[in-house]
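# Pasted the sequence and its predicted model underneath.
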Amino acid sequence: MGSFPFKATHLFCWICLCNNLYALQLEPFDSIPVVIGGMVLDIHAKTSLPVHPRTTTPGKIQFIRGGVARNIAECMSRLGCKPFLISVVGHDMAGDLLLSHWKSAGLPTEGIQRCQDVATPTVSNVYDINGELATAIASVEAVEKALGPDWIWQFRRNISSTPVLMVDANMHPHSLESACQIAAESGVQVWFEPVSVTKSKRVASVFQYVTCTFPNEDELISMANALSLDDKFHSIQRLDDNGNRQPIESIFQMFKPAIQVLLKKGIKIVIVTLGSDGILLCSREGPDFIREMVKSSKPSSCGRQLYELMSSRCPINQFVQAPKFKWSSSYPYVIHFPALPASVVSLTGAGDCLVGGTLASVCSGLDFMQSVAVGVATAKVAVESENNVPTEYCLTTVADDARRVFFTAKVLLNQ
């Protein structure tokens, strides 16, 4: 057989081709927020009358798209920030419903795995006549079973290039650790959503990677017990002996020991959600770290309109520049953000929208304090909606509400 006539021009073309392929291989992914966790079909049962045991009660039943990670990601998209969701659903009716909605919203589905041998996660929630969650039954084994390290590893480039990685505690601890390790290798911040009292304990496997977490008061107690390897922390009564609400300074003092456990373990920011009492933003690192935290995250092009609306309403770094405040590393730097008055319809998605609003704002380039104020305003819209995530947000209204929160927030001084 004759040999192939290899010429210098062939060599030159081959080198050019290799260089082009190499350049494509190294081309960075767009800096898109990544959210990992559960997509769930929620069944909401709301009673019209007080519940009596061992009999049916009149009410209303709805099928609603849910899941902590899914809710956070959808909330972000409503605010103009399109995230990349890594999750799992089954080949069933619930999976079809969740995926079709995700596609119709123009959101990427490449990270959502469809499995033949698992059922789409489903949660049945029962609410009392005041809209408070009375009880819930969760069948979400698919997230632990199928959302494993191998699937997450396929999207390591997305995780490595994201401005912030948000993980929810629905995942198996091994999967949580795998995702966090990928983020840590690229210096990506990790935000941890506790999901529930039981699953919040999974923070014990990843606390060394976590930058920020958003527990409610019960999840805070559970996380503190898990990290201290002891059950010395117990639920706290926020009302005084006469049934009156205590001042926020007193409430913080009650939760301070549990908060300190998380901060001393290395979690940089703990945001404790207190329902109608607002939220407590706590950091052992002090105001300078909070200012630099946003600067250190990778830039993202999402949420431009939200950024412009908030920048014109709220001054940057108002709290970290307070001249009369003296901070000590032995005492947490704490800011209280009040809740906004709302006509409550459902409280289920409020916490997820708080996180989604905060994360979308940070990714848009807003100051962290501005971002938390947006989160509170976003949660207010959620509690006035029947859905876990409102079908739409008026960004001007959100920005106006966030401004109210921002200017009524206050630093809790050392005591």
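Looks like it arrived, so ask away.

# rest of the way, CA atoms for contacts and neighbours
Noted.

# and G106, helix, strand or coil?
coil (DSSP: H, G, I helix; E, B strand; the rest coil).

# Neighbours of it, how many?
Counted by other C-alpha atoms under 10 Å, the residues lying close to G106 total 10.

# separation between it and M369?
30 Å (C-alpha to C-alpha, to the nearest Å).

# Which strands or helices does the host helix or strand of V261 pack on?
Using DSSP states H and E, V261 sits within helix 248-264. In terms of contacts (3 or more C-alpha pairs under 8 Å, 6 or more residues apart in numbering; DSSP states H and E), helix 248-264 is packed against helix 217-228, strand 269-273, strand 279-283.

# right, and the ones you listed - which one's nearest F252?
strand 279-283 (7.7 Å; C-alpha to C-alpha).

# contacts for that closest one?
Contact with strand 279-283 is made by 252, 259, 263, 268-274, 290, 332-339, as judged by C-alpha atoms under 8 Å, 6 or more residues apart in numbering.

# one more time with 6 Å, if that's ok
Contact with strand 279-283 is made by 268-273, 332-337, as judged by C-alpha atoms under 6 Å, 6 or more residues apart in numbering.

# Using a markdown table, lay out those together with neighbour count and distance to A142.
Below are these laid out as a markdown table (neighbours: other C-alpha atoms under 10 Å; distance: C-alpha to C-alpha, whole Å):
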| residue | neighbour count | distance to A142 |
| --- | --- | --- |
| K268 | 22 | 31 |
| I269 | 26 | 30 |
| V270 | 23 | 29 |
| I271 | 22 | 29 |
| V272 | 23 | 29 |
| T273 | 23 | 28 |
| P332 | 22 | 38 |
| Y333 | 22 | 39 |
| V334 | 23 | 38 |
| I335 | 19 | 38 |
| H336 | 23 | 37 |
| F337 | 23 | 36 |
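
# Comparison target, given below:
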Amino acid sequence: MNEKEFVILQLIQENPFLTQNEIADKMGLSRSAVAGYISALTREGKLLGRAYVLPNKKEILCIGGANLDRKIQAHADIKLGISNLADSSQSCGGEARNIAENLGRLGCESSLLTIVGADHAGEWILEYTKPYVDFNPSLISNDQSTGTYTAVFDKTGDFVIGLADMSIYDSIQEDLIEKKWGYIASSELVILDTNFPAEVLKKVITKCWKGNIPLCVTAVSSSKVKKLPDDLFGVTWLIANKEEAEELSNIVIKEDGDFFKAAELIMNKGVERVVITRGDKGLIYFTQAGEAGAVLPPLVKIADETGAGEALVAGIIYSHLKGLQAEDACKIGSACSLLTIQSYETVNHELNQKKLQEAFKRYFY
């Protein structure tokens, strides 16, 4: 930002209703020159470009999915080709939305850039999430239905199959990132899931790198992670499970050492910190700074594993923003995940800073 841009921004902060002509008179510039400086401030994210709206500083912007999640659990052994008795429930979901809600419950200022339909599901997601998350960056489509994800479980609660109807995300274009750049540029950190098209993911990663904005990428699934570019410079954290890590590293993970080998190969693409989850064996982490290790969680009674990954990401990023090193960040993320799987909600309704601190001390001290 040059000196004239700085002065113009100060004038707008004092009075957002100043016209370009009034700013020009105060500074002894032409109106066209002022318009040029304002355009530059908009590109830099210092203004949102509409009536001189100044962006509110948000700690975290989450970019990606917000769905209606349905869970179906069979009463008996599932048999194909016939009707199976089952119980069903539904909740707000989506990787980015779940992470944003977790962070909001932990006291972080989080916002969400997603797209939902102008339908009952979209309205419910908005109303339910608003107490914890700023939805102003998001879009509402009149042409498409809100995304849905249906998870089917057997009688013991083990996951059988997931069915995703998320074509609404295919409508997102690269130019949206330019239009919403003010929200991205004013964030202390961005979290990106892989629900949006490949060109959009690449655009976010590239612009965050050039803008020196910390970025966390969460993989979502082994099929969607294929949309990530080979060049991952600018990614501060990449968090994936075993299958997603295999896809990114192009190796088969068979032994414990293979997790670290996969993490190193992913770091070779430009990532600063890699976390790979290992189910009930916890996770491993590996960083460009030379930090490496494993976090082994205690055994707990599991109510529902849905949402565990999103809670892990939220806990890690919550810790990262507080300046903690990778090991402690991963332990706090694991504690957040443990709290989630002991509840029946995708995001634990009792989650807060105090609960997380207590869980961290209980499980990892």
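Yes, it's here. No experiment lies behind these values; they were computed from the predicted model shown.

# so where do the strands sit in the stretch 51-200 of the second structure?
58-63, 67-74, 86-93, 110-113, 115-117, 139-141, 148-153, 159-165, 187-193 (DSSP state E, counting those that start in this stretch).

# post-alignment, the second one versus the first structure, mean distance?
To tie it back to what came earlier, the one meant is strand 67-74 of the second structure. Taking mean C-alpha distance after the TM-score superposition for the first structure, the mean distance separating strand 67-74 of the second structure from the aligned residues in the first structure is 0.9 Å.

# Confirm L47 of the second structure sits in a helix?
No: secondary structure of L47 of the second structure (three-state DSSP): coil, not part of a helix.

# in terms of contact, does it touch L54 like I think?
Yes: taking C-alpha atoms under 6 Å as the definition, L47 of the second structure is a contact partner of L54 at 5.0 Å.

# Quick check on these two: which one has the bigger neighbour count.
Neighbours were counted for L47 of the second structure and for L54 using other C-alpha under 10 Å; L47 has more, 25 against 19.

# returning to what we had before: dump the strands of the stretch 51-200 of the second structure to JSON lines, plus distance to K180 of the second structure and mean neighbour count.
JSON lines is the format used below for these (distance: least, C-alpha to C-alpha, whole Å; neighbours: other C-alpha atoms under 10 Å):
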{"stretch": "strand 58-63", "distance to K180 of the second structure": "11", "mean neighbour count": "25"}
{"stretch": "strand 67-74", "distance to K180 of the second structure": "21", "mean neighbour count": "20"}
{"stretch": "strand 86-93", "distance to K180 of the second structure": "23", "mean neighbour count": "16"}
{"stretch": "strand 110-113", "distance to K180 of the second structure": "9", "mean neighbour count": "28"}
{"stretch": "strand 115-117", "distance to K180 of the second structure": "13", "mean neighbour count": "24"}
{"stretch": "strand 139-141", "distance to K180 of the second structure": "11", "mean neighbour count": "16"}
{"stretch": "strand 148-153", "distance to K180 of the second structure": "25", "mean neighbour count": "19"}
{"stretch": "strand 159-165", "distance to K180 of the second structure": "25", "mean neighbour count": "12"}
{"stretch": "strand 187-193", "distance to K180 of the second structure": "12", "mean neighbour count": "24"}
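
# Next one: G315 of the second structure from I332 of the second structure, what distance?
6 Å.

# try S91 of the second structure
On the measure of C-alpha to C-alpha, S91 of the second structure and I332 of the second structure end up 25 Å apart.

# Neighbours of Q10 of the second structure, how many?
Quick note: Q10 of the second structure (other C-alpha under 10 Å) scores 12 neighbours.

# does it sit in a helix, a strand or a coil?
helix.

# how near is it to K46 of the second structure?
Counting by C-alpha to C-alpha, the separation of Q10 of the second structure from K46 of the second structure is 11 Å.

# Over to W237 of the second structure?
Counting by C-alpha to C-alpha, the separation of W237 of the second structure from K46 of the second structure is 25 Å.
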